[in-house]
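In: got a structure for you, letters missing:
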């Protein structure tokens, strides 16, 4: 069934045959529907991290991927350059010790002083 509905889910357009069957957007006098009206749906910040630290770690991880680990500083820099990471990320990683091995983005973030999660689950 997932294969049969794939085009509808990933198509980026309505799956309805008739345009009049599509749901309408709320009117000017109607509020937007929100699952969490008093909060954002971005997610929480784990203990031991700051919002900026989470964003920096996330950006770093997005340019590194999973295949690079375990890695040393020079391997991490090579991967960042290969994936066209911003110069500021490459510059920050150059300050890491060359002889330390990093197991994941969390260990890199901790070495950079961005903090680390006290308890993940």
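Out: Right, received. Where do you want to start? All of these numbers come straight from a predicted model, not from anything done at the bench.

In: okay, CA-based contacts and neighbour counts for the rest of this
Out: Fine.

In: quick one: buried residues of the longest helix seen in the chain?
Out: When the chain is parsed with DSSP state H, its longest helix is helix 51-64. Within helix 51-64, the residues scored as buried using 16 or more other CA atoms under 10 Å are 53-54, 57, 60-61, 63-64.

In: next up, a structure to set beside the first:
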């Protein structure tokens, strides 16, 4: 018994299978595209190659007043200080960071904080460590 679709005539099934065969079978069977319009054109001789990640600070998405490195480092700090530690003082932050397996440099930074200050957010801790937060937008 021949397998086929009960929704189309066998001729239509064959035509539909030919239309998608290039996509289904892949590049090893004579081409990965069904028609020429799907083949991407190469860059011109005087055009740079396209990239998915343009370089430079102007396109990093970092907020005003911070570099992309600052954002990454503040995020790294925040991974080791959970909401259970906030608001909290130096001892609570250090204990929470140790419980979350923070690296030595993070724990050392937290141990250098003033002992009697209570921090409400990771951004406050980040600023107390001598770093800059984003500037307020008005």
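Out: Received the coordinates, thanks. The structure displayed is predicted, hence computed values, not measured ones.

In: which strands and helices sit next to the helix or strand that comes right after the longest helix of structure 1?
Out: Later in the chain than helix 51-64 of structure 1, the nearest helix or strand by DSSP states H and E is strand 71-72. Helices and strands touching strand 71-72 of structure 1, by 3 or more CA pairs under 8 Å, 6 or more residues apart in numbering; DSSP states H and E, are strand 101-102.

In: so where is the strand it packs on in structure 2?
Out: Mapped onto structure 2 using TM-score structural alignment, strand 101-102 of structure 1 spans residues 118-119.

In: so which residue is dead centre in structure 1?
Out: residue 58 (4.8 Å; CA atoms, centre = their mean).

In: quick one: the residue nearest to residue 98 of structure 1 when sequence neighbours are not counted from residue 121 of structure 1, how far?
Out: Of all residues not flanking residue 98 of structure 1 in the chain, residue 73 sits nearest, at 5.3 Å (CA to CA, 6 or more residues apart in numbering). The gap separating residue 73 of structure 1 from residue 121 of structure 1 is 28 Å, by CA to CA, to the nearest Å.

In: for residue 7 of structure 1, pull up the helix or strand it's in.
Out: helix 6-10.

In: now do the contacts for the residue nearest to residue 25 of structure 2 when sequence neighbours are not counted.
Out: The spatial neighbour of residue 25 of structure 2 that comes closest, neighbours along the chain excluded (CA to CA, 6+ apart), is residue 32 at 7.3 Å. Residue 32 of structure 2 is in contact with 22-23, 25-26, counting by CA atoms under 8 Å, 6 or more residues apart in numbering.

In: just the buried ones from those residues?
Out: Here, 16+ other CA under 10 Å leaves residue 22 buried among the contacts of residue 32 of structure 2.

In: mind checking which of the contacts of residue 32 of structure 2 are in helices?
Out: Per DSSP H, the contacts of residue 32 of structure 2 map to helices at 22-23, 25.

In: quick one: the helix holding residue 7 of structure 1 aligns where in structure 2?
Out: Going by TM-score structural alignment: helix 6-10 of structure 1 matches no residues.

In: cool, stretch 69-84 of structure 1 as well?
Out: Going by TM-score structural alignment, stretch 69-84 of structure 1 sits over residues 86-101 in structure 2.

In: now the matching stretch: how far from the chain's centre is it?
Out: Centroid separation for stretch 86-101 of structure 2 versus its chain: 27 Å, with CA atoms, centre = their mean, to the nearest Å.

In: and the residue in structure 1 that residue 74 of structure 2 lines up against, how far is that from residue 63 of structure 1?
Out: Counting by TM-score structural alignment, residue 74 of structure 2 lines up with residue 57 in structure 1. Distance, residue 57 of structure 1 to residue 63 of structure 1, by CA to CA: 10 Å.
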